[in-house]
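1. Could you look at this predicted model? Sequence included:
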Amino acid sequence: MNLLYSALLYLSLFTIILVYIIYKAKSFKKNNKSFIPKEVNYQDVEIALLGDIDLDNINYTESKFENPKETVTLPLDLIIDGQILSNNLNMINKDQDWLIDTLNNKGVSHINKVTQATLEPSGKIVIS
C-alpha cells in the first residue's frame, strides 16, 4: 500500500512540475521569445532532469527558426504510372494540355509509358 501512495505522490509531483514548465514556456511565447537557452551546460541539464532548477535565471534568446525567411518547395509529381495527377496540376495552375505539350517537346509521345514525371523546384520536369 505504501508503494501505491509513493507512486501517486511522484506522479502528482511530476504533473505539477510539468504544468509549471508549460506555464513558463507559454509566458516566454507571449514575450516573443523562444524556449531555447543561450548557454546550457551539463549541470543545468542534470538539474533540469533531476529537479530543483530555477528557470528564471537562464538566459534565453530568440530562435532563428520561428520566422523562416525562406520557403521550401518540394518536387511535385505530375504523372505516376502513366496517370496524370490533375490535383497536382491544379496546384501549379496548369492543365493537361500544358503537360502534354511540355512532354511532347521533350520527346515523349505516349503518356501511358511514363513511369514518373516530376516538377522540380527549379521548374524543370524530370521524366523517368
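-> Yes, it's here. Residues are numbered from 1 along each chain as shown.
2. Please make it C-alpha for all contacts and neighbour counts, starting now.
-> OK.
3. Specify the next element, helix or strand, located C-terminal of the biggest helix by length in the chain.
-> Counting by DSSP state H, the longest helix found in the chain is helix 2-30. As assigned by DSSP states H and E, the chain's next helix or strand after helix 2-30 is strand 36-37.
4. Based on its surroundings, how many neighbours for residue 103?
-> Residues contacting residue 103 under the criterion other C-alpha atoms under 10 Å number 19.
5. quick one, helices of this structure?
-> 2-30, 42-50, 86-91, 96-105.
6. CSV for these, including distance to residue 76?
-> Output for the helices of the chain, formatted as CSV (distance: least, C-alpha to C-alpha, whole Å):
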stretch, distance to residue 76
helix 2-30, 35
helix 42-50, 42
helix 86-91, 7
helix 96-105, 13
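7. try it against this one:
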Amino acid sequence: MCTKNVDHLRDLLVKANISIITSETVADNPVNQILNLKEQDAKIIIMDVYGSKAAAILCEAYKIGITGEGYMWLLLGWYGKKWWHFQDGYHRCTKEEIKIAIESTFYLSTDMVQLRPSMETNIAGIVCINPF
C-alpha cells in the first residue's frame, strides 16, 4: 500500500478542519486499539489494512460495540471477494458475527485506479508503484 496516500489524506483532513482524534497501529490483536477508539468516541474510522486484518478489526469493533448505527468505517485498499471470511490471523468472531458487523455498519471501500503503469506523479503529487 502507498502510505504516502494515507499521509496525504491526513493532511487534507486537517486542512478541511476535520479533527483527527487518534491514530492507531494494529499488530496482531486489535482489542486495545478498538477500546481506545471507543474511549476517544471515534465515529468515523479509516482503516488502511489488508482484508484479513480488516475483518479482525471489525470483529473486535463488533464485540466492543462500535459498529452499526452511528459509526462509519472507511476502508482504504484492495479487498478480494468475501474478504471478511477469515483466512488467517487473529479473530474471535464467528462467521455470523462478522456478517452482522459488516451488514450493520456503513462502510465505504476504496481502491487505487489501476490505469497507469508509469511512474508519473499523481494528482496528489505522489508517485506510487503499481504492482500490476
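-> Here it is on my side, so go on. Source: prediction; values computed, not measured.
8. Quantify their similarity with the TM-score.
-> Here the TM-score for the pair of chains, by TM-score structural alignment, normalised by the length of structure 1, is 0.20; 49 aligned residues with a C-alpha RMSD of 5.4 Å.
9. related to what we said a few turns ago, quick check: buried residues in the longest helix of structure 1?
-> residue 25 (16 or more other C-alpha atoms under 10 Å).
10. Show the secondary-structure elements that it is packed against.
-> If you count contacts as 3 or more C-alpha pairs under 8 Å, 6 or more residues apart in numbering; DSSP states H and E, helix 2-30 of structure 1 packs onto no helix or strand.
11. Secondary structure element holding the residue lying closest to residue 47 of structure 2 once chain neighbours are set aside?
-> The shortest distance from residue 47 of structure 2 to any non-neighbouring residue, by C-alpha to C-alpha, 6 or more residues apart in numbering, is to residue 75 (4.9 Å). Counting by DSSP H and E, the element that carries residue 75 of structure 2 is strand 72-76.
12. closest one to residue 36 of structure 1 among the helices of structure 1?
-> helix 2-30 (10.0 Å; C-alpha to C-alpha).
13. Kindly confirm my reading that residue 101 of structure 2 is in a strand.
-> No: secondary structure of residue 101 of structure 2 (DSSP: H, G, I helix; E, B strand; the rest coil): helix, not part of a strand.
14. measure the closest residue to it other than its chain neighbours to residue 54 of structure 2 for me?
-> Closest residue to residue 101 of structure 2 apart from its sequence neighbours, by C-alpha to C-alpha, 6+ apart: residue 62 at 5.4 Å. Distance of residue 62 of structure 2 to residue 54 of structure 2, computed by C-alpha to C-alpha, to the nearest Å: 12 Å.
15. by contact count, what packs against the helix or strand where residue 36 of structure 2 lies?
-> In the assignment (DSSP H and E), residue 36 of structure 2 maps to helix 31-39. Counting by 3+ C-alpha pairs under 8 Å, 6+ apart, the packing neighbours recorded for helix 31-39 of structure 2 are helix 51-64.
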